[in-house]
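>>> for reference, the sequence and a predicted model appear below.
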Amino acid sequence: MFSLQGKSAVITGGGSGIGRAIGQLFAKQGATVHVVELNAEAAAETVGLIEQTGGQSHAHHLDISQQTQVVEVFQHIGQVDILVNNAGIAHVGNAENTTEADFERVYQVNVKGAYNCLFAALPLMKRRGQGVILNMASIAAVVGITDRFAYSMSKGAIYAMTLSVARDYLAAGIRCNSISPARVHTPFVDGFIAKNYAGQEAEIFDKLSRSQPIGRMGKPEEVAALALYLCSDEAGFVTGCDYPLDGGFIKLNN
């Protein structure tokens, strides 16, 4: 079950964390993995890890906010059976103290970046008469979280785009779903805490871990396992759905 043999998968932000875990698992299941990354060194590391275990992978240095670049890279890849829109950045702030520059920066990567990849991938999928898109949303799309104004905006857009694409491309044989993780322990999270809560790292990490009713943060491998299911043929009847992977955050925080 869950074989991806013969599939070509593009994973944005595949150089670390959730994206790397997805890339490694997809390659293990037989997919050729295309790691799209702004950080060329991180992309190369992921490719190296995949190749060490006998998988096939290619790195693509790319700024997903630049549509011309995105289209060129996707055209070069040619066959795109699976697109995982995973790349994203975070921001701390409310509607008053979020600067226009910060708001624009989050929008450019999280929203426009995902749109650019959809714009580039969908014609390639239509040509093949099939395709699977998985967008990485967040619990912040559906739950109010303190001081996450711009980030919540961007993930709400991802959630809505998932539904729109799923509806528009039914006849083309293209499925589109999203995953909404709560806090997942990645290098991104460690860097985020260090940057925004210097000197309080241990305290904030514990607080964020306990905010999930299950009592801990998620693991990248747990997100990857759900991503594999949603992108496999076994999920052929699933489209237009969002999957909270949240340790009970949405329904059990009472």
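Alright, I've got the coordinates.

>>> from here on, contacts and neighbour counts on C-alpha atoms
Noted.

>>> now the strands for the stretch 51-200 of the chain?
56-61, 82-85, 131-136, 174-181 (DSSP state E, counting those that start in this stretch).

>>> regarding this protein, what is its longest helix?
Residue-count comparison of every helix in the chain, with assignments taken from DSSP state H, identifies helix 149-168 as the longest.

>>> for comparison:
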Amino acid sequence: MNNNKIAVVTGASSGIGEASARALAAAGYTLYLGARRLDRLTTVAKTISGHAFALDVTDIASVQAFAAALPRQVHVLVNNAGGALGLAPVAEFDEDQWLAMYQSNVLGLARMTRALHGKLLASGDGHVINIGSIAGFETYAGGAGYTAAKHAVRAISETLRLEWLGKPLRVTEIDPGLVETDFSLVRFAGDAERAAKVYADTRPLLAEDIADAVVWATTRPAHVNVDQIVIRPTDQARADKVFRRSGAS
């Protein structure tokens, strides 16, 4: 058990963020949760005796206010907030969608890491968990905006290890493949039928599968840094190669 340790999870109102918060709470951490959907976030926080605060990682003032509400020491930061928008080819890309993806996946992650750096360092055993994606080292047609953003997450994770060498700070990147959450529903602007086709006739990962990895990485001894965890369902070989029982891939 990790009693008296503080964990912060962004984008914790649903999906991987919510599952990670629940798993960390079960492991003994005290949770501070951030997300834009405060009503949903508050419900999650109550069930794990955690704390909920409104957080928009694309807004500097929101990040600063959130950080100011946290205790002096933070042991774990799970940078989960982010997501994909659209599936247009580069020749037709939507600049607003690309900017939004960079704001949340890349700059939002950097803002949170900067804002909590001092608190993580003060803990004497700080750990940043960046939720990346297999899109951070693979590409697929129509996914240039999202894959570029997740490639940037990987670059940040690797750079942090260089910049923090010799300090009591660890950096782990967890890169999931196909996970059935609201990810595709958001990507396709609420088109439930289109989102359902992403997971049709296959067996994707669950948010809880990623949460297991979050807890495992954070509970290794302080001298052990798990650099990267890649997790795919057995029905997936690449980002764009998925086995479907209907025979289509």
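That came in fine, so what should we check first? Everything numeric in this text was worked out from a predicted model, so none of it was measured.

>>> quick revisit: list of residues touching the longest helix of structure 1?
If you take Cα atoms under 8 Å, 6 or more residues apart in numbering as the criterion, helix 149-168 of structure 1 is touched by 89-95, 98, 102-103, 106-107, 110-111, 114, 135-138, 140-142, 145, 174-178, 239-242.

>>> taking those residues one by one, which sit in helices?
102-103, 106, 114.

>>> corresponding residue for residue 155 of structure 2 in structure 1?
Residue mapping for residue 155 of structure 2 onto structure 1 gives residue 160, with TM-score structural alignment as the criterion.

>>> neighbours of that match, how many?
A count of neighbours around residue 160 of structure 1, defined by other Cα atoms under 10 Å, yields 14.

>>> repeat that for residue 20 of structure 2.
The number of residues packed near residue 20 of structure 2 is 27, by other Cα under 10 Å.

>>> with the one 3 residues further on instead?
Here the count is done by other Cα under 10 Å, and residue 23 of structure 2 has 20 residues near it.

>>> for residue 234 of structure 2, which three-state class applies?
Each residue gets one of three states, and residue 234 of structure 2 gets coil by DSSP: H, G, I helix; E, B strand; the rest coil.

>>> my guess is residue 8 of structure 1 contacts residue 84, does it?
No. Taking contacts as Cα atoms under 8 Å, residue 8 of structure 1 lies outside contact range of residue 84: 11.2 Å.

>>> neighbour-wise, which of these two wins?
Comparing residue 8 of structure 1 with residue 84 by other Cα under 10 Å, the one with more neighbours is residue 84, at 27 against 23.

>>> how close does the counterpart of residue 14 of structure 2 in structure 1 get to residue 189 of structure 1?
Counting by TM-score structural alignment, residue 14 of structure 2 corresponds to residue 16 in structure 1. Spatial separation of residue 16 of structure 1 from residue 189 of structure 1 under the definition Cα to Cα, to the nearest Å is 11 Å.

>>> the two: which is more packed in?
A count of neighbours by other Cα under 10 Å puts residue 16 above the other of residue 16 of structure 1 and residue 189, at 21 against 15.

>>> which residue, other than its chain neighbours, is closest to that one?
Spatial nearest neighbour of residue 16 of structure 1, excluding adjacent residues (Cα to Cα, 6 or more residues apart in numbering): residue 42 at 6.6 Å.

>>> what does the one you found align to in structure 2?
The alignment partner of residue 42 of structure 1 in structure 2, by TM-score structural alignment, is residue 40.

>>> for residue 138 of structure 2, give its distance to residue 149 of structure 2.
Between residue 138 of structure 2 and residue 149 of structure 2 the distance, using Cα to Cα, works out to 12 Å.

>>> the two: which has the busier surroundings?
Taking other Cα under 10 Å, residue 138 of structure 2 and residue 149 do not tie; residue 149 has more neighbours (27 against 15).

>>> how close does that one sit to residue 5 of structure 2?
Note on residue 149 of structure 2: its distance to residue 5 of structure 2, by Cα to Cα, is 31 Å.

>>> go on, residue 120 of structure 2?
For residue 120 of structure 2, the distance to residue 5 of structure 2 (Cα to Cα) stands at 11 Å.

>>> between the two, what contacts are shared?
With contacts taken as Cα under 8 Å, 6+ apart, residue 120 of structure 2 and residue 5 have 74-75 as neighbours in common.

>>> tell me the contacts of the residue nearest in space to the middle of structure 2?
Taking Cα atoms, centre = their mean as the criterion, residue 80 is the residue nearest the geometric centre of structure 2, at 2.2 Å. Neighbouring residues of residue 80 of structure 2 by Cα under 8 Å, 6+ apart: 9-12, 16-17, 130-131.

>>> ok, those vs residue 211 of structure 2, which is closest?
Comparing these against residue 211 of structure 2 with Cα to Cα picks out residue 16 as the nearest, at 6.6 Å.

>>> what helix or strand does that closest one sit in?
The secondary structure element spanning residue 16 of structure 2 is helix 15-26 (assigned by DSSP states H and E).

>>> any idea which helix or strand comes after that helix?
Note on helix 15-26 of structure 2: by DSSP H and E, the next helix or strand toward the C-terminus is strand 30-35.

>>> now that following strand against helix 15-26, angle please.
Between the direction of strand 30-35 of structure 2 and that of helix 15-26, the angle (axes from the mean of the first three to the mean of the last three Cα atoms, to 10 degrees) works out to 170 degrees.

>>> you'd agree residue 183 of structure 2 is up against residue 81?
No. Taking contacts as Cα under 8 Å, residue 183 of structure 2 lies outside contact range of residue 81: 11.1 Å.

>>> neighbour count: these two, which is higher?
Here residue 183 of structure 2 and residue 81 are set side by side on neighbour count (other Cα under 10 Å), and the busier one is residue 81, at 26 against 17.

>>> which residues does the alignment partner in structure 1 of the more buried one contact?
Taking TM-score structural alignment for the superposition, residue 81 of structure 2 sits opposite residue 87 in structure 1. Contacts here follow Cα under 8 Å, 6+ apart; on that basis residue 87 of structure 1 touches 12-14, 19, 109-110, 114.

>>> make JSON lines from the residues you listed and add neighbour count to it.
Converted to JSON lines, the contacts of residue 87 of structure 1 look like this (neighbours: other Cα atoms under 10 Å):
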{"residue": "12", "neighbour count": "28"}
{"residue": "13", "neighbour count": "26"}
{"residue": "14", "neighbour count": "33"}
{"residue": "19", "neighbour count": "26"}
{"residue": "109", "neighbour count": "21"}
{"residue": "110", "neighbour count": "28"}
{"residue": "114", "neighbour count": "26"}
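
>>> thanks again, I'm all set now.
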